[in-house]
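Peer 1: this one's structure only:
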């Protein structure tokens, strides 16, 4: 799976930016997100601040901004 963190503007709801997580973190993501089953490739989830912090650790950078709503989505690899 390809996992992407997406930032949407609080006011407009438009996508502002996205960050693709590196491969190899499927099990870590399951724990962070509380998933009990493998993802199918079409899901999207709102992120809590603590979930976003864990994903920032994986990304190696801070992306939080209170002006944005953060979500994680997944898609199948091509």
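Peer 2: Received, thanks. The model shown is predicted, which means the values in this text are computed figures rather than measured ones.
Peer 1: going forward, measure contacts and count neighbours with C-alpha atoms only.
Peer 2: OK.
Peer 1: just the strands in the protein please.
Peer 2: Along the chain, the segments classed as strands by DSSP state E run 2-9, 15-20, 44-46, 68-75.
Peer 1: Of all these, which one comes closest to residue 27?
Peer 2: strand 2-9 (12.3 Å; Cα to Cα).
Peer 1: returning to what we had before: would you list the strands of the chain in a markdown table and tack on mean neighbour count and distance to residue 62?
Peer 2: Shown next, in a markdown table, are those (neighbours: other Cα atoms under 10 Å; distance: least, Cα to Cα, whole Å):
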| stretch | mean neighbour count | distance to residue 62 |
| --- | --- | --- |
| strand 2-9 | 19 | 12 |
| strand 15-20 | 14 | 11 |
| strand 44-46 | 15 | 17 |
| strand 68-75 | 20 | 13 |
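Peer 1: putting a second one here so we can go through both:
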């Protein structure tokens, strides 16, 4: 599964940028997101500040900017 953090402009909701998370962290991502079922590859989830912070730690860099709304997408 490929996991991508997507940032959308708050004013027009257009995709501003996306950052792919490193592979090999499926279990950690599952725990961060609180998932109890396997993902299918078409899901998208709004991120809380806590979830985004934990995903940034996996990523190794900050992506947060108050101008954007953040989602996590799952792609098979």
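Peer 2: Perfect, thanks for sending it. Since this is a predicted model, take the numbers as computed values, not measurements.
Peer 1: Now tabulate the strands of the first structure in a markdown table and tack on distance to residue 29 of the first structure.
Peer 2: Formatted as a markdown table, those follow (distance: least, Cα to Cα, whole Å):
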| stretch | distance to residue 29 of the first structure |
| --- | --- |
| strand 2-9 | 9 |
| strand 15-20 | 13 |
| strand 44-46 | 12 |
| strand 68-75 | 10 |
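Peer 1: Mind listing what's buried along stretch 29-43 of the second structure?
Peer 2: Using 16 or more other Cα atoms under 10 Å as the test for burial, stretch 29-43 of the second structure gives 29, 33.
Peer 1: First-to-last residue distance for that stretch?
Peer 2: This stretch, stretch 29-43 of the second structure, spans 14 Å end to end (Cα to Cα, to the nearest Å).
Peer 1: in the superposed pair, what's the mean gap between stretch 49-57 of the second structure and the first structure?
Peer 2: Compared with the first structure after the fit, stretch 49-57 of the second structure shows a mean deviation of 0.3 Å (mean Cα distance after the TM-score superposition for the first structure).
Peer 1: Going by neighbour count, which residues in that stretch are buried?
Peer 2: Neighbour counts over stretch 49-57 of the second structure (16+ other Cα under 10 Å) mark 51, 52, 53, 54, 55, 56 as buried.
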